[in-house]
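Enquirer: just to be clear, the model below is a prediction. Sequence and coordinates:
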Amino acid sequence: MEKNPAPAIKRLKIIALLEGISFLVLLFIAMPLKYFADLPWMTKQVGMAHGLLFVLYVILVIEVKIVLDWSFRKTAIALAASLVPFGTFYINDKWITRK
């Protein structure tokens, strides 16, 4: 019996979007506020949220890899995309949304 990929794809799509947004907020809002406005609490809060979303993104990429039988290359690119600003938005648009 085949597993329905739709729920896994939907979860990955949502988390990829949230992870990308949290990364941008961390880089372009929280970090400048920490260093230029002396507000270190912002990086702690946003950093913890981003860390949780990052871990969820990795888990969900692995789940979708199993469900959709992604190649090692495609999985590695999806995981590496989480390390680059706007990377998860690209993966979301090119691979997840169009499946």
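Expert: That came in fine, so what should we check first?

Enquirer: contacts, neighbours, all on C-alpha from now
Expert: Noted.

Enquirer: wait, Gly47 touches Leu27, no?
Expert: No. The criterion here is C-alpha atoms under 8 Å, and Gly47 misses it with Leu27 at 9.7 Å.

Enquirer: got another one to weigh against that:
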Amino acid sequence: MKMLRFISILEGTSLLLLLFIAVPLKRLMDMPEYVSIIGPVHGGLFILFNILLALSVSRYGVSSKHALIGFVASLLPFGSYVFKAKILNKY
């Protein structure tokens, strides 16, 4: 469960870096290299987070409802932080 909490913070941070730093640099400053670095890192963390979330349903008794909320939260900026604070800290 500690790993899921840690990965949720990393995944949320990578999404924020991608959305608020890398993409604006690509679009406004014509610097696409940051998206090509941060994008795959975020993709890997996103997949890892959701795999760990699915595993936590069977291993740690996380409800399917909470897992679905976690998936949706991983799609939203700041969502992973809120999910960790409001739901993961209960387990």
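Expert: That came through fine. A quick note: this is a predicted structure, and the numbers were derived from the prediction, not measured.

Enquirer: ok, back up a step: out of Gly47 and Leu27 of structure 1, which sits in the busier spot?
Expert: Neighbour comparison, Gly47 of structure 1 and Leu27: the larger count goes to Gly47, with 19 against 16 (by other C-alpha atoms under 10 Å).

Enquirer: what's the closest non-adjacent residue to the more buried one?
Expert: Take Gly47 of structure 1 and drop its neighbours on the chain: the residue closest to it by C-alpha to C-alpha, 6 or more residues apart in numbering is Leu26, 6.5 Å away.

Enquirer: what does Met31 of structure 1 give?
Expert: With C-alpha to C-alpha, 6+ apart, the residue lying closest to Met31 of structure 1 is Thr43, at 6.2 Å.

Enquirer: looking at structure 2, which helix is longest?
Expert: helix 33-59 (DSSP state H).

Enquirer: which part of structure 1 matches that helix?
Expert: Helix 33-59 of structure 2 lines up with residues 41-67 of structure 1 when matched by TM-score structural alignment.

Enquirer: may I see the buried residues of the matching stretch?
Expert: Buried residues in stretch 41-67 of structure 1, counted by 16 or more other C-alpha atoms under 10 Å: 42-43, 46-47, 49-50, 53-54, 56-58, 60-65, 67.

Enquirer: tell me the centre residue of structure 2?
Expert: The centroid of structure 2 falls nearest to Glu11 when counting by C-alpha atoms, centre = their mean (3.0 Å).

Enquirer: residues contacting that residue?
Expert: Applying C-alpha atoms under 8 Å, 6 or more residues apart in numbering, one finds that Glu11 of structure 2 lies in contact with 42, 45-46, 49, 74, 80.

Enquirer: repeat that with 6 Å
Expert: Neighbour list for Glu11 of structure 2: 45-46 [criterion: C-alpha atoms under 6 Å, 6 or more residues apart in numbering].

Enquirer: okay then, goodbye and thanks.
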